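J.: Quick check, what structure comes out for this input:
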Amino acid sequence: MDIQGLQAFLSVSAYGSFSEAAARLHLTQPAISKRIQNLEHQLGTALFDRIGRKIHLTDAGKALLPAAQRILQEMDNATRTMQNLANLVAGKLSFATSHHIGLHRLPALLQRFNESHPQVELDIHFLESELAYQAVQKREVELAFVTMTGQQNRVLQQEKLWHDELTFVASPRHFLARKLDLQLNELCYTPAILPFESSATYQVIKQQFERRKLPIKTSLPVNYLETIKMMVSVGLGWSVLPTIMVDEQLTELRVASEPLSRSLGVIWLKERTLSNAAQAFLAQIRE
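T.: Take a look at the predicted model:
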């Protein structure tokens, strides 16, 4: 079995699509199909059932999946171990980051790292935190900078890096901005623009209202905080945003509630040997 064939097999099985797998591996769809065909020829069995537009693993494909994952994992670890023995800080460093962290926490760090380690090629993926968790587990990226969920994960190493304070905000022209002191119940029936309910940030906000058995009237859920800021600034509703984002476009609302905050950090696979580049980047951030 050749490594390229196994990589194609894992990518197709992960995304259930030859075209998506091709895009992820930066190949053409015919190239992916050829690699799968060669692998099936080597093994003497079909690995996928193609039913209409849907692709499903055959029994043989299901049996191969964990073995293929272990083989590629060991190959990856061996390569990194050899590079680490040579003490080289070079090669590709692939990581995911949420838009907020990428815009507000990483720029200065990336500039310094790029100047210190010019032989490292940075491969940056902007993903929602929930998708970034998946990307790490699928080995699409080595690290991910995310909003921490607070839940333990047996396959992921998690490290808190930043404490992110959150603030109730509205447009200076919003009627809520004219009130000196607010209670949560004054907000619960006024339209709010908040992240998707599946996000860790939304859950932090929701807990404040649930403790007092209050509903939240949400409209236009958006997961990009910069977009939420714009929508709030033109008066479409109130929100809760990182304090670091509050400027003259927003008014901080004085709401009687417990202080709101979230944790931002980095995750990686426990079983994965981190490259010298990843270790150097983490060391610089910890400083």
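J.: going forward, measure contacts between C-alpha atoms and count neighbours the same way
T.: Noted.
J.: now the helices for this structure?
T.: 3-15, 18-24, 29-43, 59-85, 99-104, 107-116, 129-137, 200-211, 225-233, 276-286 (DSSP state H).
J.: Can you lay out those as TSV showing mean neighbour count and distance to Trp268?
T.: Below are these laid out as TSV (neighbours: other C-alpha atoms under 10 Å; distance: least, C-alpha to C-alpha, whole Å):
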stretch	mean neighbour count	distance to Trp268
helix 3-15	19	19
helix 18-24	18	19
helix 29-43	16	28
helix 59-85	15	14
helix 99-104	16	16
helix 107-116	13	18
helix 129-137	19	6
helix 200-211	16	18
helix 225-233	19	24
helix 276-286	16	10
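J.: And this one, please, so the two structures can be compared:
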Amino acid sequence: MHFTQLETFCAVAKVNSFSKAAKLLHLSQPTISSHIQYLENHYNILLFNRSNQGVTLTEAGKIVYEYAQKILKIQDDMERHLAIMAEVENHMLTVGASSAVGNHLMPCSIWKFNETFANSKIKLIVANSQEILEHVYENNIELGLIDGPIRGSPSDIFVKEIIEDKMVIIAPAKEPWVDLDVISISELIKLPFIIRETGSGVRNNFKAVLDKLSLKFSDFQNTTEMGSMDAIKTAVELGLGLSVIPLKAVEKEVRRGVLTALELKEDKMVYYCKMIYKKQNSKSKIAKRFIHFLASPGTHSYC
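T.: Okay, here's the model as predicted:
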């Protein structure tokens, strides 16, 4: 069965847009297009009418949408019943997540998982990306979710990219920042700058951006290191400096008008949240179900 493609198809049909569906499912627009193209090739029929205003279902698309909703509901019901039979509630799953992922993805993702598997027990540990990777290596946790790059290619660790996000430069929502959309790296390195601690995924992702620009943290004229995103956001709001942070982690503050998010002129600063676990370790039933849940499109909610 083509559950992933059907889930994508239903999302596009609901919002009448490939780009809106991509944001909803946290997938790239080319991935959305490939899923729809797969279904159209498989059934050998056009499912959407395309136009500059968006997409609408064809008559064939309306039929597929009606059945796809039924199929996906049956799948959910089946997994719910299987979970009861498997007694997944008898095992506690310990999940480790980096700060950005743990504070802005996992709470709602766990809540949505518990809606389907009501008796599941999940313990969430939040630390920086390097600490979570070490916990996985040392078998302290079954599953990790990190937002930083992984050095080398560890043969004993399974790595899957599950969510695409981007980082932004944050500034106080006041002059001169409030009316700006972008900032250049040459401007940024002259300003007070606040960065996460060593081992943080945000720090490592930003270091990769600086490497592409042939720069180092020592090129900044004034830097401060903080080990908490909340502390960084407060410091920036108070005007103590600018910083770099995942967009999802600052959306509430931007909507409330206390912080401004700026694009870096030289780079889009896109990165991926990665799911990691030991290949050779046997997985508990709840771990297998949670891994499948996280790997499926449309299951992630930020809060």
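J.: which ones are touching Pro66 of structure 1?
T.: By C-alpha atoms under 8 Å, 6 or more residues apart in numbering, the contact set of Pro66 of structure 1 is empty.
J.: Tell me which residue of structure 2 lines up with it.
T.: In structure 2, no residue is paired with Pro66 of structure 1, using TM-score structural alignment.
J.: So which residue is smack in the middle of structure 2?
T.: Geometric centre of structure 2, nearest residue: Ile163, 3.5 Å, by C-alpha atoms, centre = their mean.
J.: does it really touch Cys273, like I thought?
T.: Yes: Ile163 of structure 2 lies in contact with Cys273 (C-alpha atoms under 8 Å); the separation is 5.1 Å.
J.: what's stretch 64-76 of structure 2 aligned against in structure 1?
T.: Going by TM-score structural alignment: stretch 64-76 of structure 2 matches no residues.
J.: same question, stretch 15-28 of structure 2
T.: By TM-score structural alignment, stretch 15-28 of structure 2 lines up with nothing in structure 1.
J.: Pull the distance from the helix or strand harbouring Met78 of structure 2 to the chain's centre.
T.: Secondary structure from DSSP states H and E places Met78 of structure 2 in helix 59-86. On the basis of C-alpha atoms, centre = their mean, to the nearest Å, helix 59-86 of structure 2 sits 25 Å off its chain's mean C-alpha point.
J.: between that helix and helix 106-116, how big is the angle?
T.: Calculated by axes from the mean of the first three to the mean of the last three C-alpha atoms, to 10 degrees, helix 59-86 of structure 2 forms an angle of 80 degrees with helix 106-116.
J.: Determine the set of other helices and strands touching helix 59-86 of structure 2.
T.: Applying 3 or more C-alpha pairs under 8 Å, 6 or more residues apart in numbering; DSSP states H and E, we find helix 59-86 of structure 2 packed against helix 3-15.
J.: Give me the buried positions along the helix it packs on.
T.: By 16 or more other C-alpha atoms under 10 Å, the buried positions in helix 3-15 of structure 2 come out as Gln5, Leu6, Glu7, Thr8, Phe9, Cys10, Ala11, Val12, Ala13.
J.: The helix holding Met78 of structure 2 vs helix 285-295, what angle?
T.: 160 degrees.
J.: longest strand of structure 1?
T.: Ranked by residue count under DSSP state E, the longest strand found in structure 1 is strand 156-170.
J.: Now that strand on structure 2. Mean distance?
T.: Comparison of strand 156-170 of structure 1 with structure 2 after fitting gives an average deviation of 1.0 Å (mean C-alpha distance after the TM-score superposition for structure 1).
J.: aligned partner of Phe290 of structure 2 in structure 1?
T.: Counting by TM-score structural alignment, the partner of Phe290 of structure 2 is Phe281.
J.: Does its match touch Phe113 like I think?
T.: Yes: applying C-alpha under 8 Å, one finds Phe281 of structure 1 in contact with Phe113, separated by 6.8 Å.
J.: which ones are touching Arg289 of structure 2?
T.: Counted by C-alpha under 8 Å, 6+ apart, Arg289 of structure 2 has zero contacts.
J.: Check the spacing between the spatially closest residue to Gly201 of structure 2 that is not a sequence neighbour and Asn128 of structure 2 real quick.
T.: Nearest residue to Gly201 of structure 2 in three dimensions, chain neighbours excluded: Gly148, at 3.5 Å (C-alpha to C-alpha, 6 or more residues apart in numbering). The gap separating Gly148 of structure 2 from Asn128 of structure 2 is 9 Å, by C-alpha to C-alpha, to the nearest Å.
J.: Between the two, which contacts overlap?
T.: Common neighbours of Gly148 of structure 2 and Asn128, counting by C-alpha under 8 Å, 6+ apart, are Ser200, Gly201.
J.: the more surrounded of the two?
T.: Comparing Gly148 of structure 2 with Asn128 by neighbour count (other C-alpha atoms under 10 Å), the higher total belongs to Asn128, at 27 against 24.
J.: Lys270 of structure 1: neighbouring residues, count only.
T.: Neighbours around Lys270 of structure 1, by other C-alpha under 10 Å: 14.
J.: residues contacting the equivalent of it over in structure 2?
T.: Matched by TM-score structural alignment, Lys270 of structure 1 corresponds to Lys279 in structure 2. By C-alpha under 8 Å, 6+ apart, the contact set of Lys279 of structure 2 is Asp156, Ile157, Phe158.
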